[in-house]
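Novice: quick one, fold the following:
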Amino acid sequence: MRLVRQTATLCCIALVLLAGCSGVPGFGGGGEAYTAADEPLNTSTLQEDHTENLRDAGSFTVTLNGSSAVGNDTSSQQTVIRADLEANRTYQRSQVDQSLRGQSSGVVSELYLDNGSGYARFVLGSGNQSQAQYQTVDLSQLPPGSSAPSERFLTLDQSFAITEGANWTQQGTESFRGTTVTRYTIEGDYNESALTGGTAANVSDFEATLLVTADGTVRSFGFNATVEQQGRTVNASNTIVVSDIGSTSVEEPDWLDEARNATGNRSGAQGQGSLPA
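Specialist: The predicted structure follows:
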């Protein structure tokens, strides 16, 4: 049982940032590079540029995919967030699947917010064995230092934290989903605490790629890492892609009435709680 817990911890290292990682698209800005080939990438300026551009767009969709493996044990997570800043609505869905020592498990969490309040839904198991639980969510009641999901994905804070102080190398321009972007790469240059979530681990290999539009916003961020802990090795990858800029709409989920009923009569409800990962 101890080995299972250790393995689960290792598998989750690569997923620590998935709940808060963010990537923000731009409008394009033509076919020019974001910076000259020999010009250092100022990530503070880049963060300001793409945050302002995304606010101007008014809405966006972000898809995050992460995976890790320790021997035959695997863990994966996909998170999709749709944010309509103008309507002040957010929908987020995350699915985490694990296979540890031949035993598979999974959990799906969903979050719907309308003007700062809404509901979270958690589904454990699958098929006839699945069970849904609900919580009410009020952003005004979040602990100090916490932020709304749309803000976390908007500012890219935790994504940039992974490579804080790194020297990115400009690799020229290319096409990404019909938009000209500048590719930046780094190897072996990272913030270990941000990457591992502060766990006692040694990062033996790391590389990352950043795709930036000419107007200074991020369309994709991804990394691959090898982490050593307690004599075991975890291989991890994480990719963020942004789409539907300015055209994302957020509709009420089909489980909203069930959530209202469950939290209203407290039957199967968990009350008000923290945001899902």
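Novice: C-alpha only now, for contacts and for neighbours.
Specialist: Noted.
Novice: now do the strands in the protein.
Specialist: 59-70, 73-84, 89-100, 103-114, 117-124, 131-138, 169-176, 179-187, 202-213, 218-229, 232-243, 269-272 (DSSP state E).
Novice: in JSON lines: those, plus mean neighbour count and distance to Thr7.
Specialist: Converted to JSON lines, those look like this (neighbours: other CA atoms under 10 Å; distance: least, CA to CA, whole Å):
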{"stretch": "strand 59-70", "mean neighbour count": "24", "distance to Thr7": "7"}
{"stretch": "strand 73-84", "mean neighbour count": "23", "distance to Thr7": "7"}
{"stretch": "strand 89-100", "mean neighbour count": "21", "distance to Thr7": "7"}
{"stretch": "strand 103-114", "mean neighbour count": "18", "distance to Thr7": "12"}
{"stretch": "strand 117-124", "mean neighbour count": "20", "distance to Thr7": "21"}
{"stretch": "strand 131-138", "mean neighbour count": "21", "distance to Thr7": "26"}
{"stretch": "strand 169-176", "mean neighbour count": "16", "distance to Thr7": "35"}
{"stretch": "strand 179-187", "mean neighbour count": "21", "distance to Thr7": "26"}
{"stretch": "strand 202-213", "mean neighbour count": "20", "distance to Thr7": "15"}
{"stretch": "strand 218-229", "mean neighbour count": "22", "distance to Thr7": "10"}
{"stretch": "strand 232-243", "mean neighbour count": "21", "distance to Thr7": "9"}
{"stretch": "strand 269-272", "mean neighbour count": "17", "distance to Thr7": "29"}
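Novice: format those strands as a markdown table; extra columns: distance to Asn261.
Specialist: Shown next, in a markdown table, are the strands of the chain (distance: least, CA to CA, whole Å):
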| stretch | distance to Asn261 |
| --- | --- |
| strand 59-70 | 29 |
| strand 73-84 | 24 |
| strand 89-100 | 19 |
| strand 103-114 | 15 |
| strand 117-124 | 11 |
| strand 131-138 | 10 |
| strand 169-176 | 44 |
| strand 179-187 | 45 |
| strand 202-213 | 44 |
| strand 218-229 | 39 |
| strand 232-243 | 34 |
| strand 269-272 | 9 |
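Novice: to check against the first, give me the structure of this:
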Amino acid sequence: MTTRLLTVLVLSLVVFAGCVGGGPAADNGDDTDDGGAAQADRDDLSVEATDRLLRDAGSFTATWSYSTTEAGETTTITNAYRVDLRANRSVETFAMSGPDTGTDFETFVADGSAYTRYETDGEAFYQVRPQDDTSFQSAVDRGALSYESVDEARLVGTETFDGVTVDRYEYSDLSTWQEFGAGAFGSGGNVTVTDFTVVILVDEDGLARQTAWTLTGETDDGDTISVEWRYEVTGVGSTDVPDPDWLDDARAQQSDAAA
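Specialist: Below is the predicted model of the structure:
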């Protein structure tokens, strides 16, 4: 399952990069006065520079996840970052779970040191090393695909996400994926693509708070296979990064190793 997941990840991101480009937003045919122009601006998907907005906010939490479901079994990769630029500290967590695999680690960075906790088969061990905090760029890069404009994305309404009002944009184009068929899922069999949807939630500052795409198909045997990619930004300006509860254990292991 792990090999298949990585294959799906590579193939899907390559195809998705072709679907998501920097081209102009859809022309909705609005040619009206100022009020109509304002509505047209909202109808056209516009996402501002993520790195600038998050730096200005001072802190945030970014969560990236990727999951595949086939024959009723789901494998998921989750990578989350809690970043506090004001205190110059961060925590990154990574987890992979599925029928044939399970692993996770957590890295805390503060005061020029990185402390990492690994867990395998219920047993934890630690690594301590000098490191400046680079989590900000890593967190932003995780969602790099989120901030390209999607041709013909349409505004379908507003909703609340993480306590703020956001515009909801949706995009779907089955023809893009049907060309790739089973290859889009990393499958050697025949798969008919039945749904492809991108959802982007954008706040009033132009920050994409959530980007999610789902790809669903059906095999010749009638089984459903699906892929989901999701990137979310929460706690903008209100994320704190306290010491993890295992920090003393990591320092103790470092002291024992140095003795």
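Novice: can you pull the TM-score for these?
Specialist: After superposition, the two chains reach a TM-score (TM-score structural alignment, normalised by the length of the second structure) of 0.68; 221 aligned residues with a CA RMSD of 3.9 Å.
Novice: of all the strands of the first structure, which lies closest to Arg5 of the first structure?
Specialist: When the strands of the first structure are compared by CA to CA, strand 89-100 sits nearest Arg5 of the first structure, at 9.3 Å.
Novice: need the contact partners of the closest one.
Specialist: The contact list for strand 89-100 of the first structure (CA atoms under 8 Å, 6 or more residues apart in numbering) reads 4, 7-8, 72-84, 104-116, 149-150, 250, 277.
Novice: so how far is Phe60 of the first structure from Arg219 of the first structure?
Specialist: 11 Å (CA to CA, to the nearest Å).
Novice: typed the wrong thing, it's Gln171 of the first structure
Specialist: For Gln171 of the first structure relative to Phe60 of the first structure (CA to CA), the value is 27 Å.
Novice: and what of Ser76 of the first structure?
Specialist: With distances taken as CA to CA, Ser76 of the first structure is found 23 Å from Phe60 of the first structure.
Novice: can you check Gln270 of the first structure too?
Specialist: Taking CA to CA, one finds Gln270 of the first structure at 30 Å from Phe60 of the first structure.
Novice: what lines up with Asp203 of the second structure in the first structure?
Specialist: Using TM-score structural alignment, the equivalent of Asp203 of the second structure in the first structure is Thr213.
Novice: can you tell me the closest non-neighbouring residue to that match?
Specialist: Once flanking residues are discounted, Thr213 of the first structure sits nearest to Val181: 4.4 Å by CA to CA, 6 or more residues apart in numbering.
Novice: same check, this time on Tyr81 of the second structure
Specialist: Excluding the flanking residues, the one nearest Tyr81 of the second structure by CA to CA, 6+ apart is Glu92, at 4.5 Å.
Novice: looking at the second structure, name the residue matched to Glu187 of the first structure.
Specialist: Looking across to the second structure (by TM-score structural alignment), Glu187 of the first structure lines up with Ser172.
Novice: isn't its match up against Val198?
Specialist: Yes. Between Ser172 of the second structure and Val198 there is a contact under CA atoms under 8 Å: 6.3 Å.
Novice: the longest helix that the first structure contains - contacts with which helices or strands?
Specialist: What stands out as the longest helix in the first structure, according to DSSP state H, is helix 43-57. Using 3 or more CA pairs under 8 Å, 6 or more residues apart in numbering; DSSP states H and E, the elements in contact with helix 43-57 of the first structure are helix 149-155.
Novice: return the distance of the helix it packs on from the chain's centre.
Specialist: Offset of helix 149-155 of the first structure from its chain centre (CA atoms, centre = their mean, to the nearest Å): 9 Å.
Novice: got it, and stretch 55-73 of the first structure?
Specialist: Worked out by CA atoms, centre = their mean, stretch 55-73 of the first structure lies 4 Å from the chain centre.
Novice: any idea how far Pro99 of the second structure lies from Ala110 of the second structure?
Specialist: Taken as CA to CA, the span from Pro99 of the second structure to Ala110 of the second structure is 35 Å.
Novice: so which residue is dead centre in the second structure?
Specialist: Taking CA atoms, centre = their mean, the centroid of the second structure lies closest to Tyr231, which sits 2.4 Å from it.
Novice: now that one: closest residue in space, sequence neighbours ignored.
Specialist: Trp64 (4.5 Å).
Novice: can you tell me how far the one you found is from Asn88 of the second structure?
Specialist: Distance, Trp64 of the second structure to Asn88 of the second structure, by CA to CA: 21 Å.
Novice: over to Ala57 of the second structure?
Specialist: Distance, Ala57 of the second structure to Asn88 of the second structure, by CA to CA: 13 Å.
Novice: ok, now Ala49 of the second structure?
Specialist: Using CA to CA, Ala49 of the second structure is found at 21 Å from Asn88 of the second structure.
Novice: cool, Arg154 of the second structure as well?
Specialist: Taken as CA to CA, the span from Arg154 of the second structure to Asn88 of the second structure is 38 Å.
Novice: was I right about Glu48 of the second structure contacting Arg209?
Specialist: No. Checked against CA under 8 Å, the pair Glu48 of the second structure and Arg209 is beyond contact range at 11.3 Å.
Novice: counterpart of Thr68 of the second structure in the first structure?
Specialist: Checking TM-score structural alignment: Thr68 of the second structure goes with Ser68.
Novice: in space, what's closest to its match - neighbours in sequence excluded?
Specialist: Closest to Ser68 of the first structure by CA to CA, 6+ apart is Ala236, at 4.2 Å.
Novice: just give me the neighbour total for Val14 of the second structure.
Specialist: Val14 of the second structure has 12 neighbours, counted by other CA atoms under 10 Å.
Novice: hang on, it is in a strand, isn't it?
Specialist: No. Assessed with DSSP: H, G, I helix; E, B strand; the rest coil, Val14 of the second structure is helix; it does not lie in a strand.
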